[in-house]
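> sequence-free structure coming up:
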């Protein structure tokens, strides 16, 4: 088993006033040659957007873009004709493919919106752009893994053009779960949303990240009540 630990306070920090973003991997003005990606997991941004503010229309191409709201309401508009609002408990995916433009704004004027912006490098280039979002049943992750993303259209959660699986879990203090890899050459990036856990003999606190690979499974044990996002991704690019 091999691991790479990313402590929360070592992330890139970009504060634009209306937007405060923490970057687990190199992004925009934050560049760290040792923090470019974890396999095909290219971007993990922890964003806070002030009331009524947001990202104006901008383009994307050949990237799988996943948004997971943590609080508040995020309004999405895109060149495919979608106008939607995503909120805590939802997950959104956009396959940019041959090219798409979109905007994201905090729908509320009086409260911030917090969400994770995740980019995964796809295994197919120049696909037809697509959009999807679903509402998850948070009760299904109580002390057990809830799959929220996979490569398979018929599976639970949204799907993307990559051999990647995302799960979420809410663990009570003292509870444990074991994550079994779907593909032996994949790695697992563990991101603690709240609380603290131990995984691969590493203690992880709020917003800490841990990449684990060269293993078939990983056990997580909660030191206190914890919410965790687990992202299994191929380690090889291309």
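Nice, I can see it. Please read all numbers here as calculations on a predicted model, not as lab measurements.

> For the rest of this, base every contact and every neighbour count on C-alpha atoms.
Noted.

> quick one: contacts of stretch 8-26?
6, 29-33, 35-37, 42-50, 53-54, 205-209 (C-alpha atoms under 8 Å, 6 or more residues apart in numbering).

> and the spatially closest residue to residue 186 that is not a sequence neighbour, how many neighbours?
Counting by C-alpha to C-alpha, 6 or more residues apart in numbering, residue 186 lies nearest to residue 234, which is 4.3 Å off, once chain neighbours are set aside. By other C-alpha atoms under 10 Å, 24 other residues sit near residue 234.

> try residue 216
16.

> Can you mark which positions in stretch 130-140 are buried?
Residues 133, 136 are the ones in stretch 130-140 that count as buried (16 or more other C-alpha atoms under 10 Å).

> circling back: please tell me how far the residue nearest to residue 186 sits from residue 165.
10 Å (C-alpha to C-alpha, to the nearest Å).

> Give me the three-state assignment for residue 9.
helix (DSSP: H, G, I helix; E, B strand; the rest coil).

> Thought residue 160 was touching residue 148, still the case?
No: in this structure residue 148 lies outside contact range of residue 160 using C-alpha atoms under 8 Å: 11.0 Å.

> more crowded one of these two?
residue 160 (26 against 22).

> Pull up the gap between that one and residue 18, please.
Counting by C-alpha to C-alpha - residue 160 and residue 18 are separated by 30 Å.

> got the contact list for stretch 57-67?
78, 91-104, 115-122, 125-127, 160-161.

> List the contacts of the residue nearest to residue 2 when sequence neighbours are not counted.
Take residue 2 and drop its neighbours on the chain: the residue closest to it by C-alpha to C-alpha, 6+ apart is residue 213, 5.3 Å away. Residue 213 is in contact with 1, 2, 3, 185, 186, 187, 188, counting by C-alpha under 8 Å, 6+ apart.

> thinking again about what came up before, narrow the contacts of stretch 57-67 to those that are buried.
78, 91-97, 99-100, 102-104, 115-122, 127, 160-161.

> Start and end of stretch 150-164, how far apart?
6 Å.

> what does that stretch contact?
64, 91-93, 95, 120-124, 132-134, 136, 147-149, 165-166, 231-234.

> Can you name the residues that contact the residue most central in space within the chain?
For the chain, the residue sitting closest to the mean C-alpha position, by C-alpha atoms, centre = their mean, is residue 118 at 4.4 Å. With contacts defined as C-alpha under 8 Å, 6+ apart, residue 118 is in contact with 41, 42, 43, 44, 45, 65, 66, 67.

> so how far is residue 171 from it?
Residue 118 is 23 Å from residue 171, by C-alpha to C-alpha.

> Check residue 151 too.
Counting by C-alpha to C-alpha - residue 151 and residue 171 are separated by 25 Å.

> Next one for the comparison:
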């Protein structure tokens, strides 16, 4: 990882331009190269390698598969997702609950749409989630799992630290990741409400739902993202009810 000074820039990425994977049970939209989709100029931004916007059909999901040396954060927007892994961890992830899996030396897990459990009956709704991967500080750490619920009122009208490995966020982050240069923040905004982006050399703003106005860049709709380099502190104002996810990064991959 590097903390080298980078050329300032604001790179707006529209929803319609994302790479997509569509099969019978999955509608996945990728912000960066992923799986069979490869673009040599679109492999990461800062420390963020994956920002997948997934919709998984009921009764389906990702069967058991392996990961290693990656910090994986999952944020559910609607429905619920069941996680099970080879370390004996299991849990149901739903809106407002932050989840982190550290793959480390190697872990296998499955992720299934299990929304009906919370409602008490089966239904036909997909689970909508954003899954994000950042590199860890070092390879070969012990695999781990953490989840914690964030109260809805905390997310309303302000940026809340969802996941962080930065010492400055040690007491405020809901969950912790093994990278001291990165943090994820989230907010739910009503029309007219605004937050300011963190001060950091690298930022990734994603709008998983709703519409906002980014100071200096204009309107962003559902699925749009902005990669900021050397520019921070801008105001993000909701045009309609919206949810935003912001990665604050103080280093990049060499």
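Good, I have the coordinates. Predicted, not measured: the structure shown is a model, and the values here were computed from it.

> re earlier: which of the contacts of stretch 57-67 of structure 1 fall within strands?
78, 91-95, 100-104, 115-120 (DSSP state E).

> Over to the residue mapped onto residue 14 of structure 1 from structure 2. Which of the three states is it?
Taking TM-score structural alignment, the alignment pairs residue 14 of structure 1 with residue 21 from structure 2. Residue 21 of structure 2 carries the three-state label strand when classified by three-state DSSP.

> what's the burial count for residue 21 of structure 2?
With other C-alpha under 10 Å as criterion, residue 21 of structure 2 counts 15.

> picking that back up, who are the neighbours in contact with the residue nearest to residue 186 of structure 1?
39, 40, 163, 164, 185, 186, 187.

> what about 10 Å?
38-41, 120-121, 123, 162-165, 183-188, 213 (C-alpha atoms under 10 Å, 6 or more residues apart in numbering).

> related to what we said a few turns ago, just the buried ones from the contacts of residue 213 of structure 1, in PyMOL syntax?
A single PyMOL command selects the buried members of the contacts of residue 213 of structure 1 (16+ other C-alpha under 10 Å):
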select buried, resi 3+186+187+188
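
> The contacts of residue 213 of structure 1 in helices, which ones?
Using DSSP state H, no member of the contacts of residue 213 of structure 1 falls in helices.

> List the members of the contacts of residue 118 of structure 1 that persist in structure 2.
Here is what carries over to structure 2 from the contacts of residue 118 of structure 1, by both residues aligned by TM-score structural alignment, their matches' C-alpha atoms under 8 Å: 41, 42, 43, 44, 45, 65, 66, 67.

> what does the first one align to in structure 2?
Counting by TM-score structural alignment, residue 41 of structure 1 lines up with residue 48 in structure 2.

> so where in structure 2 does stretch 69-82 of structure 1 end up aligned?
Stretch 69-82 of structure 1 covers residues 76-89 of structure 2 once aligned (TM-score structural alignment).

> Now do the buried residues in the strand of greatest length in structure 2.
In structure 2, taking DSSP E as the definition, the longest strand is strand 235-249. Buried residues in strand 235-249 of structure 2, defined by neighbour count with 16+ other C-alpha under 10 Å: 235-240, 242-249.

> Run a quick neighbour tally on the closest residue to residue 83 of structure 1 other than its chain neighbours.
Counting by C-alpha to C-alpha, 6+ apart, residue 83 of structure 1 lies nearest to residue 77, which is 4.5 Å off, once chain neighbours are set aside. Residue 77 of structure 1 is flanked by 17 other residues according to other C-alpha under 10 Å.

> Same question for residue 118 of structure 2.
Around residue 118 of structure 2 there are 12 residues (other C-alpha under 10 Å).

> Okay, and it sits in which element?
Residue 118 of structure 2 belongs to helix 116-119 when elements are defined using DSSP states H and E.

> what's next to that helix, contact-wise?
58, 59, 79, 80, 81, 82, 92, 94, 122, 123, 124, 125.

> rerun at 7 Å
Residues outside helix 116-119 of structure 2 that contact it (C-alpha atoms under 7 Å, 6 or more residues apart in numbering) are 122, 123.

> Going by neighbour count, which residues in it are buried?
In helix 116-119 of structure 2, counting by 16+ other C-alpha under 10 Å, buried: residue 116.

> likewise stretch 48-58 of structure 1?
Neighbour counts over stretch 48-58 of structure 1 (16+ other C-alpha under 10 Å) mark 48, 49, 50, 51, 52, 53, 54 as buried.

> can you put those in CSV and add secondary structure and distance to residue 24 of structure 1?
What follows is the buried residues of stretch 48-58 of structure 1, written out as CSV (DSSP: H, G, I helix; E, B strand; the rest coil; distance: C-alpha to C-alpha, whole Å):
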residue, secondary structure, distance to residue 24 of structure 1
48, strand, 15
49, strand, 17
50, coil, 21
51, coil, 24
52, coil, 25
53, coil, 23
54, strand, 20
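
> And the furthest pair within those?
Across these, the longest distance by C-alpha to C-alpha is 11.9 Å; it joins 48 and 52.

> secondary structure class for the equivalent of residue 184 of structure 2 over in structure 1?
Matched by TM-score structural alignment, residue 184 of structure 2 corresponds to residue 166 in structure 1. Three-state assignment for residue 166 of structure 1 (three-state DSSP): strand.

> Contacts only, for residue 166 of structure 1.
Listed by C-alpha under 7 Å, 6+ apart, the contact set of residue 166 of structure 1 reads 147, 148, 149, 150, 230, 231, 232.

> and what of residue 110 of structure 1?
Per C-alpha under 7 Å, 6+ apart, neighbours of residue 110 of structure 1: residue 51.

> Next, find the distance separating residue 207 of structure 2 from residue 83 of structure 2.
Note on residue 207 of structure 2: its distance to residue 83 of structure 2, by C-alpha to C-alpha, is 24 Å.

> wait, doesn't residue 190 of structure 2 sit right on residue 237?
No: counting by C-alpha atoms under 7 Å, residue 190 of structure 2 sits too far from residue 237 to count as a contact (8.8 Å).
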